[in-house]
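Trainee: Next one to model:
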Amino acid sequence: MKELDNPYKQLLDLNKSMAGSAGIQAMAKLGKIVSPPPNLVVSVDGMPITKAFIWLDEYWLQGHERHTKGHLVSATQNRAGGGGYAEFASHNHDIDNDYTENIIMTDTWHVGDTVLLIPIVGQDNKTVEQYAVLCKLVRLDGVY
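Mentor: Model prediction:
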């Protein structure tokens, strides 16, 4: 892959070539959120797809818990005390600590958001039976 190549276009081209060789006409689609999770409904080509036919990245469920860990090296801001005494002169405190944290996600999709859907075909390798909803998409030029 060249540095300036669009990796998403290459991924879609790969998907298209694999689908074409298998006789599948299903391709990635853009959908619009009609109803956000937990009662998710996505409109695809004007047809509503309900949560019974959707696989969802759990990140988009409100209340999804993520675990983080790391190491923080920093310092507090300088602060001066009172009375002009040396022990109250302007000073800071070093921070050099490991940390672990649990983060509970509260963001989700909203009505009108555009999402990427990947069709999941059935046993016949042709019929789309479900969709994987991967992410929310935005265009930088504000179109769509």
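Trainee: use CA for all of it now, contacts and neighbours both
Mentor: Fine.
Trainee: which residues of the chain fall in helices?
Mentor: For the chain, applying DSSP state H gives helices covering 7-21.
Trainee: how about the strands in it?
Mentor: Per DSSP state E, the chain has strands spanning 29-35, 41-44, 47-50, 54-56, 65-75, 94-104, 114-121, 128-137. These are given in chain order.
Trainee: For those, give me JSON lines that also has distance to Gly23.
Mentor: Below are the strands of the chain laid out as JSON lines (distance: least, Cα to Cα, whole Å):
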{"stretch": "strand 29-35", "distance to Gly23": "18"}
{"stretch": "strand 41-44", "distance to Gly23": "21"}
{"stretch": "strand 47-50", "distance to Gly23": "23"}
{"stretch": "strand 54-56", "distance to Gly23": "23"}
{"stretch": "strand 65-75", "distance to Gly23": "40"}
{"stretch": "strand 94-104", "distance to Gly23": "43"}
{"stretch": "strand 114-121", "distance to Gly23": "11"}
{"stretch": "strand 128-137", "distance to Gly23": "13"}
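Trainee: and Ala19, which of those strands is closest to it?
Mentor: strand 114-121 (10.2 Å; Cα to Cα).
Trainee: Alongside the first, I'd like the structure of this one:
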Amino acid sequence: MKKDPYVEILMMMQKEGAKSNPPSFCLGKVVSETPLEIKVDELPLAADDFLIADYLVEGYKRSLQVTSQGTMSNNGESSIQGNLTSSTQNTSGGSGEDSFASHNHSINNQATFNGSCESTGPYTLSGESEVEFKPYLKKGDLLALMPMDGEQLYIVVCKVVSLV
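Mentor: Take a look at the predicted model:
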């Protein structure tokens, strides 16, 4: 049987056109948390079949800058633990010698307070902290994946949810 040349040309055009088109997203489903296993349609993916966004991985750590301002009000029992870092006010001696020049003293002590405290006033908190992510992906979660390299490798982009 002779092949239809028009069908052959169309198939060649589809094949060549597919090379220039970026891969589309697909849905995967978490079938196991530890070790993480994902299924795309009926294809099971093991850990070496995908790359995953770092923030989806248990134990992922990220530095965080925190700044907060407001008014605090406390009427009752309080418990505070931390480090007190401060210094004395500048003071000076009187003889003109370097050892009597204006100076202060650093205060670095561990502070603990337990008791009754009433206070109201403005506050400003600022600092850097590290946040560690707890396990996030659960069995049954839906994931957005992008297939790469002829669907031999997938990139797990994010967890997706339905609003309905």
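Trainee: So after superposing, what's the score?
Mentor: Superposed pair, TM-score by TM-score structural alignment, normalised by the length of structure 1: 0.66. Supporting alignment: 111 aligned residues with a Cα RMSD of 2.8 Å.
Trainee: okay if I get the strands of structure 1 as a markdown table plus distance to Gly20 of structure 1 and mean neighbour count?
Mentor: Shown next, in a markdown table, are the strands of structure 1 (distance: least, Cα to Cα, whole Å; neighbours: other Cα atoms under 10 Å):
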| stretch | distance to Gly20 of structure 1 | mean neighbour count |
| --- | --- | --- |
| strand 29-35 | 16 | 19 |
| strand 41-44 | 21 | 21 |
| strand 47-50 | 24 | 15 |
| strand 54-56 | 23 | 18 |
| strand 65-75 | 38 | 10 |
| strand 94-104 | 41 | 11 |
| strand 114-121 | 13 | 20 |
| strand 128-137 | 14 | 17 |
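Trainee: wait, which of those is closest to Met18 of structure 1?
Mentor: It is, among the strands of structure 1 and with distance given as Cα to Cα, strand 114-121, at 12.8 Å.
Trainee: which residues sit in contact with whatever residue of structure 1 lines up with Ser32 of structure 2?
Mentor: Structural alignment (TM-score structural alignment) places Ser32 of structure 2 against Ser35 in structure 1. Each residue near Ser35 of structure 1 by Cα atoms under 8 Å, 6 or more residues apart in numbering is listed here: 41-42, 110-111.
Trainee: what's the answer for Ile104 of structure 1, then?
Mentor: Contacts of Ile104 of structure 1 by Cα under 8 Å, 6+ apart are 62-66.
Trainee: roughly how far apart are the one in structure 2 that sits across from it in the alignment and Gly150 of structure 2?
Mentor: Alignment note: Ile104 of structure 1 maps to Glu132 in structure 2; criterion TM-score structural alignment. Look at Glu132 of structure 2 and Gly150 of structure 2: by Cα to Cα, to the nearest Å, they are 35 Å apart.
Trainee: likewise Ser116 of structure 2?
Mentor: 67 Å.
Trainee: more neighbours, these two?
Mentor: A direct count of neighbours by other Cα atoms under 10 Å for Ser116 of structure 2 and Gly150 places Ser116 higher, at 11 against 8.
Trainee: give me the element the more buried one is part of.
Mentor: According to DSSP states H and E, Ser116 of structure 2 maps onto strand 106-132.
Trainee: Grab the most central residue of structure 2 for me.
Mentor: Nearest to the mean C-alpha position of structure 2, counting by Cα atoms, centre = their mean, stands Tyr55 at 4.8 Å.
Trainee: residues touching that one, list them.
Mentor: Contacts of Tyr55 of structure 2 (Cα under 8 Å, 6+ apart): Phe133.
Trainee: Which position in structure 1 pairs with it?
Mentor: Using TM-score structural alignment, Tyr55 of structure 2 pairs with Tyr59 in structure 1.
Trainee: Give me the distance between that match and Lys16 of structure 1.
Mentor: Computed with Cα to Cα, the distance linking Tyr59 of structure 1 and Lys16 of structure 1 is 27 Å.
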